[in-house]
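Undergrad: take a look and give me a structure for this.
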Amino acid sequence: MSQTPDQQNYPDDEIDLRELFSILWRGKWLILLTTIIFGAAGILYALQKPNVYQASALLAPSQSEGGSPIGGQLSGLASLAGVNLGGGDANKTIIAKEVLQSRAFLTDFIHRYELEASLIAAEGWSQSAEEWSYDREVYNPENAEWLADDEGQSQKPTDWDLVKTFREQLNVSENKDNGMITVSIKSLSPQAAKDWVSWLVRDINEHMREQDVEEAEASVAYLEAKLRETNIAGMQQVFYQLIEQETRTIMLANAQQEYVFRTVDPAVAPQEKSEPKRALIAVLAIMLGGMLGVFIVFVRALVQNSKNDKQIPKVTQTS
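TA: Here you go, the predicted structure:
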């Protein structure tokens, strides 16, 4: 009499730490090799990255939240005359903050100070010579000429590319607790980072001043025209008050050097780099190499075990 009982093998769900350590020990050279390779690659990458410097300026709003000082009883006629009374409208600080990051303002800013080459073609900054080093395959600094690529197309950047690159280096943040605004610029040159921040603050103040003066002058011209058309004494008094307020706006705008943003802490040329963090890059590369090596060792052990299981023949017991 013979029996062939079905032998059931129940998998062991418990993790055998001794077996895991044994697998890691057998693959120690592979783990060490991947760690060294990734660590060396990370160090080389970190050393090849140029230093990036960040300059910042701390600003305070110069304008009050109340808007125009014209009385509420004049709001109806003022709105007809094109005079902005504030109230529910966004205050000048918010508008100036958005204009500072707008495409039109940044495009004009980049072209005004001729920043195209330093934004797109610069590869680094020489501290000793205090000059830019450019990618000679893209830009020729001697002739100030943008070169053609392999397909014969000029590599001169478009306004879209210029603004996109500049926005990547620009950061405008606001402290919600005290309303202070920080404008920061990152650049390969510490002096350029400082200059760009200073120019931005000066230009946004000048831009907002010119805009308000133009609007106020247009309102005055409109009100004076309406004043000549009416003979009603009460209306004439209202128009005189509106003209007075708009004239005051023009005078105050021209008198204030820092019209929208008042500089609390001006930008200075940084002496320490903000990027790259080479030590962190090297540590992350080493950790990535070690984890990849461990992963490869475990996968290789899993594949070998599966192959060994397929090669074991089934055992038939006879009694």
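Undergrad: alpha carbons only for contacts and neighbour counts from here, please
TA: OK.
Undergrad: and the gap between residue 294 and residue 99?
TA: 52 Å (CA to CA, to the nearest Å).
Undergrad: neighbour-wise, which of the two wins?
TA: Neighbours of residue 294 and residue 99, each counted by other CA atoms under 10 Å, are more numerous for residue 294; the result is 21 against 16.
Undergrad: please tell me how far that one sits from residue 285.
TA: With distances taken as CA to CA, residue 294 is found 14 Å from residue 285.
Undergrad: what do you get for residue 169?
TA: 25 Å.
Undergrad: look at these two and report which has more neighbours.
TA: A direct count of neighbours by other CA under 10 Å for residue 169 and residue 285 places residue 285 higher, at 22 against 15.
Undergrad: which strand or helix spans residue 296?
TA: Assessed by DSSP states H and E, residue 296 sits inside helix 278-311.
Undergrad: er, residue 56 I mean
TA: For residue 56, the element it lies in under DSSP H and E is strand 53-61.
Undergrad: elements contacting the helix holding residue 296?
TA: helix 17-26, helix 28-48 (3 or more CA pairs under 8 Å, 6 or more residues apart in numbering; DSSP states H and E).
Undergrad: out of those, which is the most enclosed?
TA: Across the helices and strands packed on helix 278-311, the average number of neighbours (mean count of other CA atoms under 10 Å) peaks for helix 28-48, which reaches a mean of 17.
Undergrad: that helix vs helix 278-311, what angle?
TA: On the basis of axes from the mean of the first three to the mean of the last three CA atoms, to 10 degrees, helix 28-48 is oriented at 150 degrees to helix 278-311.
Undergrad: which neighbouring elements make contact with helix 28-48?
TA: Under the contact criterion of 3+ CA pairs under 8 Å, 6+ apart, helix 28-48 touches helix 278-311.
Undergrad: one more sequence to fold, the one below, so I can look at both together:
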Amino acid sequence: MTVPGLPMAVPSRDLPTRVRIHEVGARDGLQNEKATVPTEVKAEFIRRLADAGLTTIEATSFVHPKWVPQLADAEALFPMVGDLPVSLPVLVPNERGLDRALALGARRVAVFASATESFAKANLNRTVDEALAMFEPVVSRAKSEDVHVRGYLSMCFGDPWEGAVPIPQVVKVCTSLLDMGCDELSLGDTIGVATPGHVVALLAALDEAGVPVSALGVHFHDTYGQALANTLAALQQGVTTVDASAGGLGGCPYAKSATGNLATEDLVWMLRGLGIDTGIDLGRLVATSAWMATHLGRPSPSRTVRALSHEDTEEH
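TA: All right, here's what the predicted structure looks like:
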């Protein structure tokens, strides 16, 4: 696919020169689909994402199939993509999940914590402290195996039951995850309520607490159309890792009318316009998301996918 209308690059001195996109579409995106995507299609999706230049592609989740039936094929899927020359993180909820991941040769894993008691109870059936206690042996064992560990932290900016989340509460859980050995953290705006000032305030508080910005990534949902603005605010504070989902796949079942994750294509378009390198071929990425949309039976919610797919159709 050709990309007829790339934005003019206008670099800014207060922004990083390169950003690593942590692609979550194959895991976080597909786990929220009502229909189960065939394993072969998932593998091809991951391969196409790698071919488009993405270097970190979250492949699947080793949770019990009862809880996430869409990802019940983790054991079958991971070996189908394990030869790719990219990082393939997987989600592990507990020691059993870690066992399954390590048995297949996974070298990057992630645990999924919550900044709020309500979401911890709804998602993990535990208190925040109980969840952290459950993750501690998982992280410890992973590190003993020289495996990279990412800590996801959901509800960093707002919770559907508790409302706005106090910044010190988020900082406390972040430092707990780092203290137990997590290599990096992903700050999640799970219901998409963050705004740029809130993002800046949280990052400033984490900096004051001694959390290096190099250990942080951001994960924004676009429920209220704020994901790109929030990402730009994070970049201005020195963040260089951004989570995104090809085609804007995924959402949050706890947010009414949630529109899903920040679309990778929309992010790449903005970053390219800012003169920030990602190493991603936007044309191939758009074609990949358009291809997946046909398998899901609906158009991609990504504005960039829609715009460039329309222009490509008109060209031909």
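Undergrad: quick one: TM-score?
TA: The TM-score (TM-score structural alignment, normalised by the length of structure 2) is 0.18; 96 aligned residues with a CA RMSD of 6.6 Å.
Undergrad: thought residue 113 of structure 2 was touching residue 154?
TA: Yes. With contact defined as CA atoms under 8 Å, residue 113 of structure 2 counts as touching residue 154 (6.3 Å).
Undergrad: using the three-state scheme, assign residue 188 of structure 2.
TA: With DSSP: H, G, I helix; E, B strand; the rest coil as the basis, residue 188 of structure 2 sits in strand.
Undergrad: what's the closest of the helices and strands packed on helix 278-311 of structure 1 to residue 221 of structure 1?
TA: helix 28-48 (60.9 Å; CA to CA).
Undergrad: how about the strands of the stretch 101-250 of structure 2, start to end?
TA: Applying DSSP state E, counting those that start in this stretch to the stretch 101-250 of structure 2 gives strands spanning 108-114, 148-154, 158-159, 163-164, 184-189, 216-220, 241-244.
Undergrad: switch the ones you listed over to a markdown table; also include distance to residue 231 of structure 2 and mean neighbour count.
TA: Output for the strands of the stretch 101-250 of structure 2, formatted as a markdown table (distance: least, CA to CA, whole Å; neighbours: other CA atoms under 10 Å):
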| stretch | distance to residue 231 of structure 2 | mean neighbour count |
| --- | --- | --- |
| strand 108-114 | 21 | 25 |
| strand 148-154 | 16 | 24 |
| strand 158-159 | 16 | 22 |
| strand 163-164 | 19 | 13 |
| strand 184-189 | 11 | 25 |
| strand 216-220 | 7 | 25 |
| strand 241-244 | 7 | 26 |
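Undergrad: any chance of those strands in a markdown table, with distance to residue 101 of structure 2 too?
TA: Shown next, in a markdown table, are the strands of the stretch 101-250 of structure 2 (distance: least, CA to CA, whole Å):
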| stretch | distance to residue 101 of structure 2 |
| --- | --- |
| strand 108-114 | 8 |
| strand 148-154 | 12 |
| strand 158-159 | 30 |
| strand 163-164 | 35 |
| strand 184-189 | 19 |
| strand 216-220 | 23 |
| strand 241-244 | 21 |
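Undergrad: closest to residue 177 of structure 2 out of those?
TA: Short answer: strand 148-154, nearest of the strands of the stretch 101-250 of structure 2 by CA to CA, at 6.6 Å.
Undergrad: helices and strands around that closest one, which ones?
TA: Packing partners of strand 148-154 of structure 2 (3+ CA pairs under 8 Å, 6+ apart): strand 108-114, helix 128-144, strand 184-189.
Undergrad: okay, the ones you listed in JSON lines with distance to residue 218 of structure 2 next?
TA: Output for those, formatted as JSON lines (distance: least, CA to CA, whole Å):
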{"stretch": "strand 108-114", "distance to residue 218 of structure 2": "14"}
{"stretch": "helix 128-144", "distance to residue 218 of structure 2": "20"}
{"stretch": "strand 184-189", "distance to residue 218 of structure 2": "5"}
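Undergrad: tell me which of the ones you listed lies nearest to residue 273 of structure 2.
TA: Evaluated with CA to CA, these place strand 184-189 nearest to residue 273 of structure 2, the distance being 24.2 Å.
Undergrad: measure how the closest one sits relative to strand 216-220, angle-wise.
TA: Angle, strand 184-189 of structure 2 to strand 216-220, by the same axes, to 10 degrees: 30 degrees.
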